[in-house]
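# Give me the fold of what follows.
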Amino acid sequence: MVSVDSAANARSRDGAGASQEGEVVPGLDEWIALEQWRANWRPSCNPVDGTAELAALFRRTARQGYAAYVAGVRAMPALFALDGALACLWQQGYACARADAAIGILARPAWA
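So this is what the prediction gives:
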């Protein structure tokens, strides 16, 4: 697994979530959130602890895939391609949008 700890630290210092050139890095928020969740997760007697945050992160990632299809974007964010879980979730969202389009119910999602 590739660590983006230095990217997370740089992002927290400037608070902008942008690269040095001023461009927004697609998927950086989700990548950092997943890395932080992994770093902070501790097993406990209650396996449900901490999973609500992870579930929200996974929903956001799938929604990005859906929104990408709606917007006509054909490539997932490069950071997602480095992590199998994020890549899979983005692709699921993208596939859901394609299926919705095939049956004629595709609409711009409110969360996009």
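
# CA atoms for contacts and neighbours, from now on please.
Will do.

# which helices and strands sit right next to the helix or strand hosting Tyr69?
Taking DSSP states H and E as the criterion, Tyr69 maps to helix 51-71. Secondary-structure packing of helix 51-71 (3 or more Cα pairs under 8 Å, 6 or more residues apart in numbering; DSSP states H and E): helix 28-40, helix 84-102.

# to compare against the first, here's another:
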Amino acid sequence: PDRPAYSYEDVRPTGALGGHKVTTRVGINGFGRIGRNFFRAALEQGVDLEIVAVNDLTDIKTLAHLLKFDSVMGRLNAEVSYDEENIIVDGKAIRVLAHRDPAELKQLSAPLL
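Purely as a prediction, here's the structure:
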């Protein structure tokens, strides 16, 4: 059936699967103020989400800088760096994509927020 590549129905609460903790893997479409604040809140509150990708048209160096240094929220309490394809937060690589059309992100094996 016709439905968006990802929808809120794809994001399920963390639960147990055979007695094992299940982590929800997600991607963030848009890493402006709201996307970065969502990322910061998830990181600082220790929610059971694994952010595997960010889709934004801005270059990776600028995205990493804006994540680390926010004029309203302050400095992020985490080590932030980057390489050619990723923002790296506390040693965890988060893939950065640059697609104008979110429908092109079907290969991202995670719901897109």
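
# Got a TM-score for the pair?
Once superposed, chain against chain, the TM-score is 0.33 (TM-score structural alignment, normalised by the length of structure 1); 57 aligned residues with a Cα RMSD of 4.0 Å.

# picking up where we left off before, packed most tightly, which of the helices and strands packed on helix 51-71 of structure 1 would that be?
Of all the helices and strands packed on helix 51-71 of structure 1, helix 84-102 has the most neighbours on average by mean count of other Cα atoms under 10 Å, namely a mean of 18.

# So which residues make contact with it?
The contact list for helix 84-102 of structure 1 (Cα atoms under 8 Å, 6 or more residues apart in numbering) reads 31, 58-59, 61-70, 76, 80-81, 106.

# ok, back up a step: buried residues in the helix holding Tyr69 of structure 1?
Neighbour-count burial for helix 51-71 of structure 1, counted by 16 or more other Cα atoms under 10 Å, picks out 57-58, 60-70.

# Name the pair among those residues with the greatest separation in space.
Between any two of these, the greatest separation by Cα to Cα is 20.1 Å, found for Leu57 and Val70.

# May I see the buried residues of helix 51-71 of structure 1 arranged in TSV, with distance to Ala99 of structure 1 as well?
Below are the buried residues of helix 51-71 of structure 1 laid out as TSV (distance: Cα to Cα, whole Å):
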residue	distance to Ala99 of structure 1
Leu57	23
Phe58	20
Arg60	19
Thr61	18
Ala62	14
Arg63	14
Gln64	15
Gly65	13
Tyr66	10
Ala67	13
Ala68	14
Tyr69	11
Val70	12
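
# quick check, nearest of the residues you listed to Asn40 of structure 1?
Distances from Asn40 of structure 1 to the buried residues of helix 51-71 of structure 1, taken as Cα to Cα, are shortest for Leu57 (14.6 Å).
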